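>>> Predicted coordinates and the sequence they were generated for:
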Amino acid sequence: MKIKLSRIDDRLIHGQVATVWAKEAGAGRIIVVSQEVSEDDIRKTLVKQAAPPGIKVNIVDPEKAVKVYNNAKYADETVFYLFTNPMEVVTMIEAGIPIQSINIGGMQFKTGRTQVTKAVSVDETEVAAFRKLAEMGVELDLRVVATDPKGDFEGKLKEAGL
C-alpha cells in the first residue's frame, strides 16, 4: 500500500477534502481511521456519501487499518489516510505504518481545548500526541488548504502557551 497523504481533519470528508485534498493526494482510496466513527453507522453513511466520485472510501478503526495496510492483497493500492485526532496516528505508527508526514487541517474548538490557529484547537492529550509524533520524526504539516504555506506547528503551540 502506498500512502499518498495523511491528514487530521475532524470534519472528515467535506468540500475541501473532496475537491482539493483528494486531488492533491491522487489516491484511489480514502481510509478514515477512527475508532469513534467506525462505531457510528450514521456518521459512516454520511462520510461515504460525501466522497468524491471515483474514490473508494473505507471507515475503520486503527487495528483494522493496520491489518489492511499489511495485507498483500492491497499492496498496489494508493491511499489517503484521514484521521480525527493525533492519538490514532501515533497508534498506527507504533504498529509499523510508515506515516512520515501528517497534514493538520482542522480540529474544532470545544470546551477543554485551546485554540492554536483559526482551524485547529487542541487539548492536553492531543498536544502530547503531536509532540510524540514530532519525536518519532513525523513532519507536522500545518495547512488548512494545499496552497497554504506549511506552518510551524510547534511554534503555534508555544504561542498558545502549550
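On my side now, so go ahead.

>>> switch to C-alpha atoms for all contacts and neighbour counts from now on
OK.

>>> which element follows the longest helix along the chain toward the C-terminus?
The residue-count maximum for a helix in the chain (DSSP state H) belongs to helix 124-135. Following helix 124-135 in sequence order, the next helix or strand is strand 139-142 (DSSP states H and E).

>>> what separates that following strand from the chain centre, distance-wise?
Remark: strand 139-142 is offset 11 Å from the chain centroid, using C-alpha atoms, centre = their mean, to the nearest Å.

>>> got it, and stretch 56-65?
With C-alpha atoms, centre = their mean as the basis, stretch 56-65 stands 12 Å off its chain's centre.

>>> what comes up buried for that stretch?
57, 59-62, 65 (16 or more other C-alpha atoms under 10 Å).

>>> who's in contact with that stretch?
For stretch 56-65, contacts defined as C-alpha atoms under 8 Å, 6 or more residues apart in numbering pick out 28-38, 44, 48, 51, 88, 91-92.

>>> same question, stretch 131-141
Residues external to stretch 131-141 that are found in contact with it (C-alpha under 8 Å, 6+ apart): 90, 99-104, 130, 150-153.

>>> Now do the helices in the chain.
Under DSSP H, the chain gives helices at 15-16, 22-25, 35-38, 41-49, 62-70, 86-94, 124-135, 153-159.

>>> And the ones you listed: which comes nearest D76?
Nearest of the helices of the chain to D76, taken as C-alpha to C-alpha: helix 62-70 at 10.5 Å.

>>> here's the one I want to compare it with:
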Amino acid sequence: MEIKLSRIDDRLIHGQVVTVWAKEAEAGRIIVVSDEVDNDSIRKTLVKRAAPPGIKVNVVGLEKAIRVYNNPKYEKETVFFLFTNPLEVLALVENGVLIKSINIGGMQFKTGRTQITKAVSVNKKEAESFKKLAELGVELDLRSVVSDPKVDFSTKLKEAGF
C-alpha cells in the first residue's frame, strides 16, 4: 500500500479535503481511520456520501486499518489516510504503518484543549502523541491548504507550553 497523504482533520471529508487535498494526494482511495466514526453508522454513511467523484472511501477502525495496510492484497492501492486526532496516527505508526508525514489541518477547540493556531487545538494527551510521532521521525506538517507554507507543528507545541 502506498500512502500518498495522511491528514488530521476532525471535520473529515469537507470542502477543502474534496477540492484540494484529495487532488493533491492523487490517491485512489480515502481511508478514514477512526474507531469512533466506524462505530457511528450515521456519521459513517455521511462521510462516505461526501466522497469526491471517482475516489473510493472506507471508514475503518484502528485494528482493521493495520490489517489492511499489511495485507498483500492491497499492496498496489494508493491511499489518503484521514484521521480525527493524533492518537490514532500514533497507534498506526507504533504498529508498523509507514506514515512519514502527517498534515495537521484542523482540530476544533473544545473544553480542555489549548488553542495552538486558529484551526488547531490540542489537549495534553494529543500533544504527547504529537511529540511521540516527532520522536519516531514523523514530519508534523501544519497547513490548512496546500498553498500554505509548511510549518513544523513541534515548534508551535513548544510555543504553547507543551
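Received it, and whenever you're ready, just let me know what you need. Here the structure is a predicted model, which means the values were calculated and not measured.

>>> Can you tell me which of the contacts of stretch 56-65 of the first structure are buried?
The neighbour count (16+ other C-alpha under 10 Å) marks 28-35, 37-38, 44, 48, 51, 88, 92 as buried among the contacts of stretch 56-65 of the first structure.

>>> For E94 of the second structure, the count of nearby residues, please.
By other C-alpha atoms under 10 Å, the residues close to E94 of the second structure number 13.

>>> Specify the angle between the longest strand along the first structure and helix 86-94 in degrees.
Longest strand in the first structure, counting residues (DSSP state E): strand 2-9. If you take axes from the mean of the first three to the mean of the last three C-alpha atoms, to 10 degrees, strand 2-9 of the first structure sits at 160 degrees to helix 86-94.

>>> Look up the average distance of strand 2-9 of the first structure to its aligned counterpart in the second structure.
Strand 2-9 of the first structure, aligned to the second structure and superposed, deviates on average by 0.3 Å (mean C-alpha distance after the TM-score superposition for the first structure).

>>> check contacts around A51 of the second structure.
The neighbours of A51 of the second structure, taking C-alpha under 8 Å, 6+ apart as the test, are 13, 18, 57.

>>> Let's have these in TSV, adding distance to L142 of the second structure.
Converted to TSV, these look like this (distance: C-alpha to C-alpha, whole Å):
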residue	distance to L142 of the second structure
I13	18
V18	18
V57	24
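
>>> which of those residues still touch in the first structure?
Counting by both residues aligned by TM-score structural alignment, their matches' C-alpha atoms under 8 Å, those that remain in contact in the first structure are 13, 18, 57.

>>> got a list of contacts for the longest strand of the first structure?
Contact with strand 2-9 of the first structure is made by 25-27, 75-86, 99, 101-107, as judged by C-alpha under 8 Å, 6+ apart.

>>> if we go to 6 Å?
Contacts of strand 2-9 of the first structure with the rest of the structure, by C-alpha atoms under 6 Å, 6 or more residues apart in numbering, involve 25, 78-84, 102-107.

>>> of all those residues, which two lie farthest apart?
T78 and M107 (25.1 Å).

>>> returning to what we had before: taking helix 62-70 as reference, get the angle to the longest strand of the first structure.
160 degrees.

>>> Check which residues of strand 2-9 of the first structure are buried.
Buried-residue list, strand 2-9 of the first structure, by 16+ other C-alpha under 10 Å: 3-9.

>>> Which member of these is positioned nearest E126 of the first structure?
Closest to E126 of the first structure out of those is I8 (11.4 Å), distances taken as C-alpha to C-alpha.

>>> Spit out the contact partners of the residue lying closest to that closest one once chain neighbours are set aside.
Nearest residue to I8 of the first structure, sequence neighbours excluded (C-alpha to C-alpha, 6 or more residues apart in numbering): F83, at 4.6 Å. Residues in contact with F83 of the first structure (C-alpha under 6 Å, 6+ apart) are 8, 32-33.

>>> Swap in 7 Å and give it another go.
For F83 of the first structure, the contacting residues are 7-10, 32-34, by C-alpha atoms under 7 Å, 6 or more residues apart in numbering.

>>> picking up where we left off before, narrow the contacts of stretch 131-141 of the first structure to those that are buried.
90, 99-104, 130, 153.

>>> Save these as TSV, and put in distance to L140 of the first structure too.
Below are those laid out as TSV (distance: C-alpha to C-alpha, whole Å):
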residue	distance to L140 of the first structure
V90	12
I99	11
Q100	9
S101	6
I102	5
N103	6
I104	7
F130	8
F153	6
